[in-house]
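Trainee: just need the structure, nothing else, for what follows:
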Amino acid sequence: MKKNRIGKTDMIATHLSFGGIKLHSNMPDKAENIVSKALDLGINYVDTARCYGDSEVLIGRVMKTRRSECYLSSKSIRRSKDETAEDVNISLKSLNTDMIDLYFCHDISREYHYEKIMSDSGSLPALKEAQKAGKIRYIGLSTHRADIALRAIESGEFDALMLSINLFDQEFVKDVIPVARKANIGIVGMKPLAGGAFNYPQIALRYSLSQDIDAQLVGISSISEIEEDFNIADNFKPLSEEEMNKLLEEAKELGKDFCRQCGYCLPCTVEIEIPKVFLYERYGKRYWLDDYAKEQYANLKVKADECEECGKCEERCPYELPIIEKLKSAHKYLTS
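Mentor: From the prediction side, this is the model:
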């Protein structure tokens, strides 16, 4: 498989890289076996985050014996210096390593997030201290907003950016990547399948791999998935005009106002499973599984009409979706 240098770092990563967001303890395929399979195939970059449940711990079990076979990155969603420093130490322990190659300030999707991490009491000083202490080698920033990505590039403080690379988030491809390339800042892609929204995931992945990025992360939940995605990247073919048109049609149908299933809106104050509500709505409206969608929704412990409109979910959503209004709409459809 093609390998690329991540910006000005010395990390030469496989074009397709392993995203640990889907790993959890109760998977049909044991999580450790999935990670091991990725390494067996030759994938040499594994990403996770403190906020991905027990993903770090599961990956760490494999790193006990195979740390030398891959680059590791993790991420902290904390904004303060002390909390970020604590997260770095927890990541090191969980991942069974004394050094993490690339550590990201994660989901910096509001202006005040950026201002906080860049302040003297923010995350960046903590990561610089961790870098000086040899705990991490490079510093990155992940964001869902092009304007914040451009500010990060201009600051000169970051070695890599993690950006959504799919047909819905064209501002990164058009406006950010060319600027990052001039500054020799690495580009790590995330969300190639836009949270599972595409009906043609193989084509969507090939679209992302076609862009000017160094590594494309894919969230993996089974051995068959990693094998299939590896084969797509290892035998990469550019999209045909017909395939591109399929993606464009889907993108037009979905618009941009849809849930990417990232789960950052959680936890809900009244325990509404927000991503599931929108997933069942999608099943009914897009896949004509009306009865199934309504049956699954009926089985949810807390329904969307119990929303107290506290707004915490909207503050957390990296795509700034009007979640409160969308929950009302979804509930109306799923109970009609």
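Trainee: use CA for all of it now, contacts and neighbours both
Mentor: Noted.
Trainee: Lys64 - how many residues pack around it?
Mentor: Counted with other CA atoms under 10 Å, residues neighbouring Lys64 total 12.
Trainee: need the nearest residue in space to the residue nearest the centre of the chain, chain neighbours excluded.
Mentor: Nearest to the geometric centre of the chain sits Met190, at 4.8 Å (CA atoms, centre = their mean). Closest residue in space to Met190, ignoring its immediate chain neighbours: Ser164 at 4.8 Å, by CA to CA, 6 or more residues apart in numbering.
Trainee: what about the nearest residue to Tyr52 once chain neighbours are set aside, distance to Ala130?
Mentor: Excluding the flanking residues, the one nearest Tyr52 by CA to CA, 6+ apart is Ile21, at 5.5 Å. Look at Ile21 and Ala130: by CA to CA, to the nearest Å, they are 24 Å apart.
Trainee: buried sites along stretch 85-102?
Mentor: 85, 87-88, 91-92, 94-96, 99-102 (16 or more other CA atoms under 10 Å).
Trainee: and the end-to-end length of it?
Mentor: 14 Å.
Trainee: strands along the stretch 201-336 of the chain, start to end?
Mentor: Secondary structure of the stretch 201-336 of the chain, counting by DSSP state E, counting those that start in this stretch: strands at 215-219.
Trainee: and the helices in it?
Mentor: 201-209, 223-234, 241-254, 274-287, 290-298, 312-316, 323-334 (DSSP state H, counting those that start in this stretch).
Trainee: could those go into CSV alongside distance to Arg50 and mean neighbour count?
Mentor: Formatted as CSV, these follow (distance: least, CA to CA, whole Å; neighbours: other CA atoms under 10 Å):
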stretch, distance to Arg50, mean neighbour count
helix 201-209, 25, 22
helix 223-234, 22, 17
helix 241-254, 31, 13
helix 274-287, 20, 19
helix 290-298, 30, 16
helix 312-316, 16, 18
helix 323-334, 25, 17
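Trainee: tell me which of those helices sits nearest to Glu56.
Mentor: helix 223-234 (18.2 Å; CA to CA).
Trainee: let's compare: structure for the following, please.
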Amino acid sequence: MRYRVLPRGGEKIGEIGLGLGAVTPNSDMFKILSYALEKDINFFDLCGAYDFIYPHIKTTLAKNRSKVFTQMHLGAIYKNGAYAFSRNLNTVKDTFLRILDTTGLEYTDFGFLHCIDEEKDLNYVLEKGIFNLAEDLKRQGIIRHLGFSTHTPVIAEKLINLGMFDLFMFSINAAFDFKKGDYAIGDYAQRENLYRLAQSKEVAISAMKPFAGGQLLNAKLSPIGIALTPLQCISYVLERPAVITLVAGATKVSDIDDYMRYFTASPNELDYSVLGTAISQDAKGRCLYCNHCSPCPKKINVGLVNKYYDLSILGDPLAKEHYLNLEHHAGECNNCGHCDKRCPFKVEQIKKMHEISEYFGV
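Mentor: You can find the predicted model right below:
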């Protein structure tokens, strides 16, 4: 396992976490959670499809409370044992506290405003008591960090700009980022700008739906027309700005083994540049920091140079200092064209290097 540090708080969170939404009544919940702990997974999203999971959390995660981080959702409820959600304040509060008691966790590291996808959802939770409930639970220490979940970039931006949240859950994968229409809310530019805004504001992302519900793993089902491997999907998500962990679902322990291969995989196995043959035209010409252009003959880290430039434009006051601390800068580009030829996303990197050099003045 590799870990990333939460910008606001300093907690070390594993790059691969576990979500419980895919678990079915036939899944061996105790075995899955125990095996995840054995593999050093320390981040768990507790919004499950069924409420039978919660007693198992008491016998696994709660016994390792100081070693794990949990995110719970204010709005996820259960009817007849199956997932539903509600905006009724009393129902939201009672369900949250009941689950906390059933799991024996005593507190949750992240308390989320659940599924804020539309303007009316945003206004309701902010004005009708649910956000106040979250703040009150935080004052009591029952919630350690405030967060939210959404599928809508515009809503995420508004919540980030309130300055009250440390983490949010957002659906990230190559299909959602590059395919317009029914597959995702927001076009490529909106979504990419959201990731960069979050990073500039030091608000981390726990990424959900890394495989687009499995569609990206099957060429016949894939919205982008090609199949990716699980490792390519994981690599893509973990290289998006602001992502601190990827929350993958597991119905059996072998799923966890598949995900953990990410940490021993070769660069070729993680290389997702095949996306360059499938992405829509409007997404081309934007650096995704994949560094498929490496190695630069002048030893410029082209991906990092682009990342710090993008963050600085968005107003991140630290980005320039990070750029200046790089060993090699954009101004060292000698126009050899190596990067332009190799970029799968058709970025004119020579032009970008001159633009970035002039911007930073180095």
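Trainee: which one of the helices of the stretch 201-336 of structure 1 lies closest to Ile43 of structure 1?
Mentor: The nearest among those, by CA to CA, is helix 223-234 at 8.2 Å.
Trainee: and the closest one, how far from the chain's centre?
Mentor: 18 Å (CA atoms, centre = their mean, to the nearest Å).
Trainee: that helix vs structure 2, average offset?
Mentor: With mean CA distance after the TM-score superposition for structure 1, helix 223-234 of structure 1 departs from structure 2 by a mean of 1.4 Å once superposed.
Trainee: which position in structure 1 pairs with Phe96 of structure 2?
Mentor: In structure 1, the residue paired with Phe96 of structure 2 is Val88, using TM-score structural alignment.
Trainee: now which residue in structure 1 aligns to Thr152 of structure 2?
Mentor: In structure 1, Thr152 of structure 2 lands on Arg145 (TM-score structural alignment).
Trainee: report the contact partners of that match.
Mentor: Ser109 (CA atoms under 8 Å, 6 or more residues apart in numbering).
Trainee: to which residue of structure 2 is the residue nearest to Met190 of structure 1 aligned?
Mentor: By TM-score structural alignment, Ser164 of structure 1 lines up with Ser171.
Trainee: counterpart of the residue nearest to Tyr52 of structure 1 in structure 2?
Mentor: In structure 2, Ile21 of structure 1 lands on Gly21 (TM-score structural alignment).
Trainee: okay, and that match sits in which element?
Mentor: Assigned by DSSP states H and E, Gly21 of structure 2 falls within no helix or strand.
Trainee: ok, now Ala175 of structure 2?
Mentor: Applying DSSP H and E, one finds Ala175 of structure 2 within helix 174-178.
Trainee: what helices or strands is that helix leaning on?
Mentor: In terms of contacts (3 or more CA pairs under 8 Å, 6 or more residues apart in numbering; DSSP states H and E), helix 174-178 of structure 2 is packed against helix 188-200, helix 230-238.
Trainee: who does the shortest one touch, helix- and strand-wise?
Mentor: Here helix 230-238 of structure 2 touches helix 174-178, strand 243-249, helix 253-260, helix 267-270, going by 3+ CA pairs under 8 Å, 6+ apart.
Trainee: wait, which of those is closest to Gln71 of structure 2?
Mentor: Closest among those, using CA to CA: strand 243-249, at 10.8 Å.
Trainee: contacting residues around that closest one?
Mentor: For strand 243-249 of structure 2, using CA under 8 Å, 6+ apart, the contacting residues are 4-6, 13-23, 43-45, 195, 204-210, 234, 237-238.
Trainee: residue in structure 1 matching His56 of structure 2?
Mentor: For His56 of structure 2, the residue aligned by TM-score structural alignment is Leu58.
Trainee: do Ala134 of structure 2 as well
Mentor: So, by TM-score structural alignment, Ala134 of structure 2 is matched to Leu127.
Trainee: show me what the one helix or strand its match maps to is packed up against.
Mentor: Using DSSP H and E, Leu127 of structure 1 maps to helix 123-132. Here helix 123-132 of structure 1 touches helix 81-94, strand 100-105, helix 111-118, strand 136-142, going by 3+ CA pairs under 8 Å, 6+ apart.
Trainee: any chance of those in JSON lines, with distance to Asn33 of structure 1 too?
Mentor: As requested, those are exported to JSON lines (distance: least, CA to CA, whole Å):
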{"stretch": "helix 81-94", "distance to Asn33 of structure 1": "17"}
{"stretch": "strand 100-105", "distance to Asn33 of structure 1": "21"}
{"stretch": "helix 111-118", "distance to Asn33 of structure 1": "36"}
{"stretch": "strand 136-142", "distance to Asn33 of structure 1": "26"}
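Trainee: returning to what we had before: quick one: the match of His56 of structure 2 from Ala204 of structure 1, how far?
Mentor: 28 Å.
Trainee: cool, and Ala293 of structure 1?
Mentor: Where Ala204 of structure 1 is concerned, Ala293 of structure 1 sits at a distance of 25 Å (CA to CA).
Trainee: what is the burial count for the counterpart of Lys252 of structure 2 in structure 1?
Mentor: The equivalent of Lys252 of structure 2 in structure 1 is Ser222 (alignment by TM-score structural alignment). Using other CA under 10 Å, Ser222 of structure 1 has 19 neighbouring residues.
Trainee: contact partners for the closest residue to Ser312 of structure 2 other than its chain neighbours?
Mentor: Closest residue to Ser312 of structure 2 apart from its sequence neighbours, by CA to CA, 6+ apart: Ala319 at 5.2 Å. Residues near Ala319 of structure 2 by CA under 8 Å, 6+ apart: 308-309, 311-312.
Trainee: please apply the same query to Lys120 of structure 2.
Mentor: Contacts of Lys120 of structure 2 (CA under 8 Å, 6+ apart): none.
Trainee: map it onto structure 1.
Mentor: Match for Lys120 of structure 2 (TM-score structural alignment): Tyr112.
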